[in-house]
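Peer 1: Have a look; sequence and predicted model below, questions after that.
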Amino acid sequence: MPGILSKIAMFARTPQGRRLTRQAKRAASDPRKRAQAKQALSRLRGRGQGRH
């Protein structure tokens, strides 16, 4: 039974996986999108909205 990493690798080779990879790379190169992602991660980790 394949592990999670091999499943991700198999998905990345599909047409949908390649399309999502291109979208992610494009979003990562946009400074505004990068800031939004960083802010969202901070909230998920509990460092946003005054929670320390």
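Peer 2: Done, it's in.
Peer 1: rest of the way, CA atoms for contacts and neighbours
Peer 2: Fine.
Peer 1: other SSEs contacting the helix or strand harbouring residue 33?
Peer 2: For residue 33, the host element (DSSP states H and E) is helix 31-44. Packing contacts for helix 31-44, counted by 3 or more C-alpha pairs under 8 Å, 6 or more residues apart in numbering; DSSP states H and E, involve helix 15-29.
Peer 1: Show me what the helix it packs on is packed against.
Peer 2: Contacts defined by 3+ C-alpha pairs under 8 Å, 6+ apart place helix 15-29 against helix 4-12, helix 31-44.
Peer 1: structure B:
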Amino acid sequence: MASMMDRIKEYLRGPKGHEHVEKVKTMARDPQNQRKLRELVDRWRTRRTHH
């Protein structure tokens, strides 16, 4: 039985996996998405330090 990581690696090597990786790379270059991600990470960090 394949582990979860093995299945993920196999998926990413396939055509659909490549397609999704490229889509994520494109989204990551968008400054607005970068800002949203930073805000999310900041909120997550703030929550973790207060508990």
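Peer 2: Ah, there it is. Note that the coordinates shown come from a computational prediction; the quantities given were computed from them, not determined experimentally.
Peer 1: Overlay the chains and give the TM-score.
Peer 2: Both chains were compared after superposition, and using TM-score structural alignment, normalised by the length of the second structure their TM-score is 0.66; 48 aligned residues with a C-alpha RMSD of 2.0 Å.
Peer 1: ok, back up a step: can I get the helices and strands packed on helix 15-29 of the first structure in CSV with mean neighbour count and distance to residue 20 of the first structure?
Peer 2: Below are these laid out as CSV (neighbours: other C-alpha atoms under 10 Å; distance: least, C-alpha to C-alpha, whole Å):
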stretch, mean neighbour count, distance to residue 20 of the first structure
helix 4-12, 11, 8
helix 31-44, 12, 15
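Peer 1: how about those helices in a markdown table, adding distance to residue 25 of the first structure?
Peer 2: Below are these laid out as a markdown table (distance: least, C-alpha to C-alpha, whole Å):
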| stretch | distance to residue 25 of the first structure |
| --- | --- |
| helix 4-12 | 13 |
| helix 31-44 | 11 |
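Peer 1: quick one: which of those helices is nearest residue 24 of the first structure?
Peer 2: Proximity to residue 24 of the first structure (C-alpha to C-alpha) singles out helix 31-44 among those, at 10.1 Å.
Peer 1: I appreciate the help and will end here.
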